[in-house]
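J.: Let me see the structure of the following:
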Amino acid sequence: MYQDRDPNNTKFVLDRINQTEKYLGSICLQFGKVCRKEARLRDCNDSLAQNMFEFADRERINTTLRQSLQQYASYLSAVEDYRNTLITRIENQILEPLAKYGEVLKIKRQAVQKAINARDKGAQRQRKLQQATSRNPGNRDAIVAMQVNAEYAQTESSRADNVVQDEIDKFEQMKLTDIKKYLTDFTLINLAFHARAMEMYTYAHQQLLNIDIARDLEEFRTAAPFHRLHPSQRSVSETALNNPKRTTGGALSGQHSGSMSVLPDHRRDEELGSRHSLPADTRPYRGGSFENDDYRKPQSARGGLHSSSPTHEHSSKHGTSTSATSKQKTVKQNIPELISSNSSDSDD
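T.: Now for the predicted structure:
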């Protein structure tokens, strides 16, 4: 009965040991990868925080941005300090004990192998006893000695089997306890890290809310070397540009009329002429020459906006100017010449 049951027991125990060794070793390797990746992430975030510190130190214009960057970088650096604590705890509480499981499994396998050897030794002595009894049943001394050796081997095999059963039972209990402890520690370590990280990120977000964009932009505009419009002038310009009724001609004429409206009446009359003066001669071309015409004269001779000296005097009583009278005389003198030229053309 013992010989029939013992091979199944040892095979079952060896299967459990091999399965535990395979998967616990793989889990240990994955925890090592987690620690290495967390370490790389810690280094990257430390570099990011260092760049933010350098940027804040070199910032001289935007005050609120500089202060917020310094505080944000300090909180980010604190998060990475907690991440470093997470890595250290995983290494000490999980990786090192899991790495020691190789030695524990090696001891358990040796105990199982010892039990297998004792079982094989007892089975071998039992076979020798049966052979001696069948071949030479009259040799009582040899048969008694073989019986004693076979019983001793069977006792040793039974003791080794009991030891293996006790060891594998303790091993299963230790494995279940340790796996539960390691995974619980890993969960609590991550919860502690993320709780502290959430707190630090909350403070960092509050620092970002302290950035006053309008204030920093005004400081930049004040410190900029190029000229910018005053805010009141800029608002007037934006209103004029965004006016949907605005046209090019209207805007220019409005601007010109606006600049003229600020001048006093007597100054505007002196610079631009009387408001009641007649415009330039607008009669169409009816033949003849342009020698006595105003169309070929320079603008300064015709009078107008660019006259070098004021030559018109306003007459409030009659509503006419001297320049208008002179132009009317010129027109009357040119009428007989035009009539004579037209009659000569008709005779021809």
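
J.: hey, let's count contacts and neighbours off CA atoms from now on
T.: Noted.

J.: count of residues packed around residue 224?
T.: Residue 224 has 11 neighbouring residues, counting by other C-alpha atoms under 10 Å.

J.: Also residue 234?
T.: So residue 234, with other C-alpha under 10 Å, has 12 neighbours.

J.: any idea how far it is from residue 82?
T.: From residue 234 across to residue 82, the span is 50 Å (C-alpha to C-alpha, to the nearest Å).

J.: for residue 172, same thing?
T.: 35 Å.

J.: Between these two, point out the one with more neighbours.
T.: For residue 172 versus residue 82, the count of surrounding residues by other C-alpha under 10 Å is larger for residue 82: 18 against 15.

J.: Secondary structure class of the more buried one, three-state.
T.: helix (DSSP: H, G, I helix; E, B strand; the rest coil).

J.: now residue 225
T.: Residue 225 ends up coil, using three-state DSSP.

J.: And for it, the neighbour number?
T.: 8.

J.: check contacts around it.
T.: For residue 225, no contacting residues are found, by C-alpha atoms under 8 Å, 6 or more residues apart in numbering.

J.: Then residue 60?
T.: Contacts of residue 60 (C-alpha under 8 Å, 6+ apart): residue 66.

J.: Show me what secondary structure element comes after whichever helix or strand residue 122 is part of.
T.: Assessed by DSSP states H and E, residue 122 sits inside helix 96-135. Following helix 96-135 in sequence order, the next helix or strand is helix 140-209 (DSSP H and E).

J.: one more to put side by side:
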Amino acid sequence: MFRGDNSHSLSYEQQAKFIQDRITNVEKHFGDLCVGFGDYTRKTARLRDMGDELSKILKEYANNELVNKSLSAGLDNLSMTLTAIEEYRNCAVQRLEAKVIGELCQYENICKHAREELKHTMNVREKEMARKKVLDKARERQPFNRQQVTYAESELLKATAEMSRTAKGLSEQTEFFERRKLQQLKGLLANFVMIEMTFHAKAVELLTVAYQQIGDINDNADLENFKRKLLSPEKPVNAGISARSYSLASLLHPQQSPVKDDEDATSLNRMRSPEKSITGKSRSSSIAAMMNHSPSYSKDGDTSETEDTEETQSSSEETESR
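T.: Here you go, the predicted model:
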């Protein structure tokens, strides 16, 4: 590119116009793609917000539904499923902004830089053409002035060398620009398709679960429950107050039972005669001692029993002798 010595190659002006058209084409269409993907992402974000609002409505309905129990559970499950779907949609929006729109937005500066490089190359080309004109005029007007002709030739050689370097650099940059455009456009389109495919796969999975949960709504049972409520409507607030009043009344005025009467009589006797309470304490202590007896206590008990037996035998012998 930008080689004028080949008769089959395009001229510098034609090559420059071709590069300029390619840059303008990329700038235009990439800008349109950026606007289109941006609108698509904003619509997706708006749909995400609407899904969140719908999830809140379903949740509120589920919390306020007190008669149709299975319907309330189905609405609650659907609300949670929609919330999960909108979370995945939010991730898709963020990935679209980062991997698609962000890449497209960079091409505004890339195209601007490529156009500046092309403009610099054309300026160098114009400088070279001006040096060539100066040399031609010097040869026409003062063909015998070798000093001026030699100076014009040296200036033309410098301009030609600079043009060669600039043209080579522009050729490499233009090829790099075209290669990067193809690779990045292919990559961002693949990212867009992958993002959408991942989201819709997750959405189908969650919606399948939601469909099964909706199928679990037992409309017949909810209808029967509604009929029972219709025949005998309950007032949750009044019932709660009456139950609470009944529980308080039972605590304040418990029903009398024989066992309770005995316990009350015992407590009353204890209050009237403190000695009986002391006796009760001693009884309880003796019971505790019997429950927690030690080996020494068993041995003492055996000794007392032996002594009682010997006394009984001696008394019987005295009776026989008499």
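
J.: Can you give me the TM-score here?
T.: Remark: TM-score between the superposed chains equals 0.69 [TM-score structural alignment, normalised by the length of the second structure]; 227 aligned residues with a C-alpha RMSD of 1.4 Å.

J.: quick one: what's aligned to residue 50 of the second structure in the first structure?
T.: Residue pairing (TM-score structural alignment): residue 50 of the second structure is matched to residue 44 of the first structure.

J.: Next one: its match from residue 147 of the first structure, what distance?
T.: In terms of C-alpha to C-alpha, residue 44 of the first structure sits 75 Å off from residue 147 of the first structure.

J.: cool, residue 220 of the first structure as well?
T.: Residue 220 of the first structure is 105 Å from residue 147 of the first structure, by C-alpha to C-alpha.

J.: quick one, what contacts the equivalent of residue 148 of the second structure over in the first structure?
T.: Alignment note (TM-score structural alignment): residue 148 of the second structure maps to residue 142 of the first structure. By C-alpha under 8 Å, 6+ apart, the residues touching residue 142 of the first structure are residue 132.

J.: number of nearby residues for the closest residue to residue 156 of the second structure other than its chain neighbours?
T.: In this structure, residue 156 of the second structure finds its nearest non-sequential neighbour in residue 131, 5.0 Å apart by C-alpha to C-alpha, 6 or more residues apart in numbering. Using other C-alpha under 10 Å, the number of residues around residue 131 of the second structure comes to 21.

J.: Aligned against the first structure, show me the partner of residue 131 of the second structure.
T.: In the first structure, residue 131 of the second structure lands on residue 125 (TM-score structural alignment).

J.: Can you list the buried residues in stretch 220-233 of the second structure?
T.: Neighbour counts over stretch 220-233 of the second structure (16 or more other C-alpha atoms under 10 Å) mark 222, 226 as buried.

J.: Tell me the residues of the first structure aligned with stretch 178-191 of the second structure.
T.: Using TM-score structural alignment, stretch 178-191 of the second structure pairs with 172-185 in the first structure.

J.: Run through who's touching the matching stretch.
T.: For stretch 172-185 of the first structure, the surrounding residues in contact (C-alpha under 8 Å, 6+ apart) are 93, 94.

J.: if we can go back for a sec, orientation of the helix holding residue 122 of the first structure relative to helix 140-209 in degrees?
T.: With axes from the mean of the first three to the mean of the last three C-alpha atoms, to 10 degrees as the basis, helix 96-135 of the first structure and helix 140-209 are set at 160 degrees to each other.

J.: Just give me the mean distance for helix 96-135 of the first structure relative to the second structure.
T.: The superposed helix 96-135 of the first structure is, by mean C-alpha distance after the TM-score superposition for the first structure, a mean 0.7 Å from where its aligned residues fall in the second structure.

J.: thinking again about what came up before, please work out how many residues are found near the match of residue 50 of the second structure.
T.: Residues near residue 44 of the first structure, counting by other C-alpha under 10 Å: 13.

J.: quick one, what contacts it?
T.: Here residue 44 of the first structure is in contact with no residue (C-alpha under 8 Å, 6+ apart).

J.: Just the element for it, please.
T.: In the assignment (DSSP H and E), residue 44 of the first structure maps to helix 2-58.

J.: Helix 96-135 and that helix, what's the angle between them?
T.: Using the same axes, to 10 degrees: helix 2-58 of the first structure against helix 96-135 is 170 degrees.

J.: List the contacts of stretch 157-166 of the second structure.
T.: For stretch 157-166 of the second structure, contacts defined as C-alpha under 8 Å, 6+ apart pick out 121, 124, 125, 127, 128, 131.

J.: Could you single out the nearest of the residues you listed to residue 249 of the second structure?
T.: residue 121 (101.8 Å; C-alpha to C-alpha).
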